[in-house]
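Trainee: with the input below, show me the fold.
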Amino acid sequence: MADIWSVDEHLADVLRAVRPLEPIELPLLDAAGCVLTEDVIVPAPLPPFDNSSMDGYAVRAADVEGATHALPSVLSVVADIAAGSGDLPTLFPGQAARIMTGAPLPPGAQAVVPVEWTDGGTGGGPVDSMLAASAARGGGGEVRVFQPVAEGEHIRGRGSDAQAGGVALTAGTLLGPPQIGLLAALGRGTVPVRPRPRAVVLSTGSELAAPGEPLGPGQIHDSNSYMLTAAAQAAGAVAFRGAAVADDAATLRAALEDQLIRADLVVTSGGVSVGAYDVVKEALSGEVDFRRLAMQPGKPQGFGLIGPARTPLFALPGNPVSAYVSFELFVRPALRAMAGHGEGALHRPRVTARLVTDAPLSSPAGRRQFLRGAYEPDDGTVRPVGGPGSHLTAALAAADALIEIPENVTEAAAGAELTVVLLG
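Mentor: The predicted model follows:
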């Protein structure tokens, strides 16, 4: 490999090295956010029985044919049927049963008349009257129906949602709230998934102080570990933030050994350049390959497999913007590949947008540049946010996109069509 790696070469090398995590069986709520590893087959019809989609009266369709306010159909009410009822009467001609939403349809019933289409069985307001009559009588009395219903109307048919033997969810499905709800409706208590990767994030630098603590001379607050931990969570990982590590190789090695027991992937920031205190390079040379990439920001990168379990480690630059851009381009796809996502779901969405800028944007020849941008989906434009400096965290916080300028482009003027990486 050449001394300078391209963005695509480095990404391909990373994705070749990482593997999807082994499937495990998890309870439904623990499986939320995970990727399904097997097809889920519908074990029984859903819903399992015909039930009412309205509060009203279960009837035979012929008994209310032609009903009007002037000439209502008058039916004998023989039962009250609530959701969960098991002892159901059979309806014969001229009979009806008060029924609640979700309650099973009794034998002989063909449709449900909404309570609003009746006198509620007492001659009062329809809903209140129905409830009062139901509570008072438990069946009995009469109901006047003012509007006909067709057979099957206002009924949720057995199996109308899902038929037994069908595929409810396919392997590779990301389990969000609707999918978890479906699994619960099917009676599944657990499900086989790839677990969310556990990512450990460490910042390096003797100058770092924890947020909330006062700064001493020459110190800055550790923002990278918080930003990258949040980024790992947003990528779907279970993320752990370790305390900042001072510029000492032995201390870093000890910290890594402590963290590897709970890590499927490790991210460090800082200490990967060519300075006298580049502790990550000193501590991990031989296990991690430190590279120069043809990109800006983020030229220095490290990647390797460390420890007995060959855990992927990403050594990212220390400047905040460089660290974040590197995470989005390389770490996020790796985490999602480990979680079992398919190729199409590894990367952030990319769109083509028209550049809006007062002055042309310059870009170094031979490097792929990623600038912070604000994307306007309504008109398909993007404008730069802040300058190119890799320390400008305020500009990064104001951006929702990365503007990508290819290696062979040294200047992009207003109106240029550029690829935009959407971060939102």
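
Trainee: contacts, neighbours, all on C-alpha from now
Mentor: Noted.

Trainee: pull the residues that contact the strand or helix carrying Ala168.
Mentor: Here Ala168, judged by DSSP states H and E, is contained in strand 167-169. Contacts of strand 167-169 from elsewhere in the structure, counted by CA atoms under 8 Å, 6 or more residues apart in numbering, are 39-42, 162, 179.

Trainee: among those, which two are most distant?
Mentor: Using CA to CA, those span at most 14.5 Å, a distance reached by Asp39 and Ala162.

Trainee: now do the contacts for Arg194.
Mentor: Neighbour list for Arg194: 20-24, 34-37, 339-340 [criterion: CA under 8 Å, 6+ apart].

Trainee: identify the residue nearest it in space, chain neighbours excluded?
Mentor: Among residues not flanking Arg194 along the chain, Pro23 sits closest, at 4.4 Å (CA to CA, 6 or more residues apart in numbering).

Trainee: how about this one, so we can line them up?
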Amino acid sequence: MNLPARSPLMPLEDALAALLCHLPERPATETVATFDADGRVLAEDLVSGLQVPPQDNSSMDGYAVCSADITAPGVVLPVSQRIPAGHAGSPLQPGTCARIFTGAPMPPGADAVVMQEDTRAVGGDIHAVHIDVVPPPGQWVRRSGEDVMQGAVVLQRGHRLDPASLGLAASLGRAELQVAARPRVALFSTGDELVMPGEVAPQDMKPGAIYNSNRFFLRSLLHRMGCEVSDLGIVPDRREATMDALRSAAVRHDLILTSGGVSVGEEDHIKPSVQALGRLDLWQIAMKPGKPFAYGQVRRDAGAGAAADQACHFIGLPGNPVSSFVTFLLLVRPFLLRLQGRDADACSLPAAQRLTAHFDLPRADKRREFLRVRRNPQGGLDLFPNQSSGVLTSAVWGDGLVDNPSGTTIARGDTVSFIAFADLLA
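Mentor: Reported below is the predicted structural model:
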């Protein structure tokens, strides 16, 4: 019997491009309090409606002066006014100085500040001060708009907000921000072999049973990505139960994520169920670990809270835990970033570091390999001895991946491309 020819393996970059092309250019949005926007993605350009700072102000506690009045050290100037932060002073009288505090607006007529450490009170009081330095114009003065100019775009749409960004938004008077809606993700597993930790003691496990580890790290990864996660648990390994779970999840979610049952020729209920309710593409990706990958869409029923022409995205990951972990980082992560409005640069692989391999890899693979490695005290990389896609301890032991091109061996001392887990999990 002649077997059908298999499609060629798809390069990782092509798979990612094909995955991202199914997403809208702009995400769904919502308005949240700036206090609650940490980690969210801006859905609007943030334009300043004012100058920051709004007026020239002092960056020191000291005395506001007209620099032309101080031609040499030792000039004595009377103190004509006192200007604390939050209060505007009067125009500076010629030949005088103003006691001023950090953040206070500069009075008209003053163009420099002498910090108090460079002055001495005359006669033990503060009605006049002895100026010990000659200040240049602009000394210790924050100019209006030196941080932000009115009308400037200070944060662009697609920017992921962090604590500094929130402070900047608040400095512009923004109590609320328009951000991308959190992706709503339904997560479930299928397989009669799966058992939840705590339900059965290790010594009581039936032959062939395994604990459902993928569910735990996938759920954690989704939360780190800012998703709202509906954990649907383990769906019984029956066609009707699988289709019911997909139908229900499609109505209220943007993405359905599963692991297992996507290898070519494997008998399972996920593939025919997704095909019956929408469409499914099975991809064989030229990467190791993680060759089998599935993308599809599940139709949303009209009248069930969603428009009839909309569909819920479906992604099926490999069942082996390391394959599932790595394909999430390399494919699902950028998918979720784009779903939140991040730009193309954010959705690509993080920049690799060039480090020295302190190991040998004498056998080249036809696929692009992502090797679990760990930085050592010498600044090089050690290789976990077992690179099997089922050995999850390699991802715990390691702190990143070596991105090794197909057909490439590695000899100790070679320079390789290293991608840190910290960057992939950021």
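
Trainee: list the TM-score for the superposed pair.
Mentor: TM-score for the superposed chains, counting by TM-score structural alignment, normalised by the length of the first structure: 0.82, backed by 401 aligned residues with a CA RMSD of 3.2 Å.

Trainee: picking that back up, the strand holding Ala168 of the first structure aligns to what range in the second structure?
Mentor: Under TM-score structural alignment, strand 167-169 of the first structure corresponds to residues 153-155 of the second structure.

Trainee: give me the mean distance between the matching stretch and the first structure.
Mentor: With mean CA distance after the TM-score superposition for the first structure, stretch 153-155 of the second structure departs from the first structure by a mean of 2.8 Å once superposed.

Trainee: buried sites along that stretch?
Mentor: With burial defined by 16 or more other CA atoms under 10 Å, the residues of stretch 153-155 of the second structure counted as buried are 154-155.

Trainee: same deal with stretch 275-285 of the second structure?
Mentor: Buried, per 16+ other CA under 10 Å, within stretch 275-285 of the second structure: 277-285.

Trainee: okay, the residues you listed in CSV with secondary structure next?
Mentor: Output for these, formatted as CSV (DSSP: H, G, I helix; E, B strand; the rest coil):
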residue, secondary structure
Leu277, helix
Gly278, strand
Arg279, strand
Leu280, strand
Asp281, strand
Leu282, strand
Trp283, strand
Gln284, strand
Ile285, strand
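
Trainee: with distance to Val373 of the second structure added, can I get the residues you listed in CSV?
Mentor: Output for these, formatted as CSV (distance: CA to CA, whole Å):
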residue, distance to Val373 of the second structure
Leu277, 41
Gly278, 40
Arg279, 37
Leu280, 34
Asp281, 32
Leu282, 29
Trp283, 27
Gln284, 25
Ile285, 22
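
Trainee: which pair of those spans the longest distance?
Mentor: Leu277 and Ile285, at 24.4 Å, using CA to CA across these.

Trainee: not counting residues beside it along the chain, what's closest to Met338 of the first structure?
Mentor: Once flanking residues are discounted, Met338 of the first structure sits nearest to Pro20: 3.8 Å by CA to CA, 6+ apart.

Trainee: what helix or strand does the aligned partner of Leu218 of the second structure in the first structure sit in?
Mentor: Under the alignment (TM-score structural alignment), Leu218 of the second structure maps onto Leu228 of the first structure. Element membership for Leu228 of the first structure, per DSSP H and E: helix 224-234.

Trainee: what's that helix packed up against?
Mentor: strand 198-203, strand 238-241, helix 320-326 (3 or more CA pairs under 8 Å, 6 or more residues apart in numbering; DSSP states H and E).

Trainee: give me the contact list for it.
Mentor: Outside helix 224-234 of the first structure, the residues touching it (CA under 8 Å, 6+ apart) are 199-203, 238-242, 244, 269, 318, 320, 323-324, 327, 332, 335.

Trainee: then stretch 40-50 of the second structure?
Mentor: With contact meaning CA under 8 Å, 6+ apart, stretch 40-50 of the second structure is reached by 27, 29, 148-161, 169, 172, 177-180, 182, 226, 340-342.

Trainee: show me which residues of that stretch are buried.
Mentor: 40-44, 46-48, 50.

Trainee: again, but for stretch 368-386 of the first structure
Mentor: Buried residues in stretch 368-386 of the first structure (16+ other CA under 10 Å): 368-375, 381-386.

Trainee: again, but for stretch 396-409 of the second structure
Mentor: So, applying 16+ other CA under 10 Å, buried residues of stretch 396-409 of the second structure: 398-405, 408.

Trainee: same question, stretch 17-36 of the second structure
Mentor: For stretch 17-36 of the second structure, burial by neighbour count (16+ other CA under 10 Å) applies to 19-20, 27, 29, 32, 34.

Trainee: I'd like those as TSV, with secondary structure and distance to Gly123 of the second structure appended.
Mentor: Below are those laid out as TSV (DSSP: H, G, I helix; E, B strand; the rest coil; distance: CA to CA, whole Å):
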residue	secondary structure	distance to Gly123 of the second structure
Leu19	helix	78
Leu20	helix	75
Pro27	coil	68
Thr29	strand	65
Val32	strand	57
Thr34	helix	51
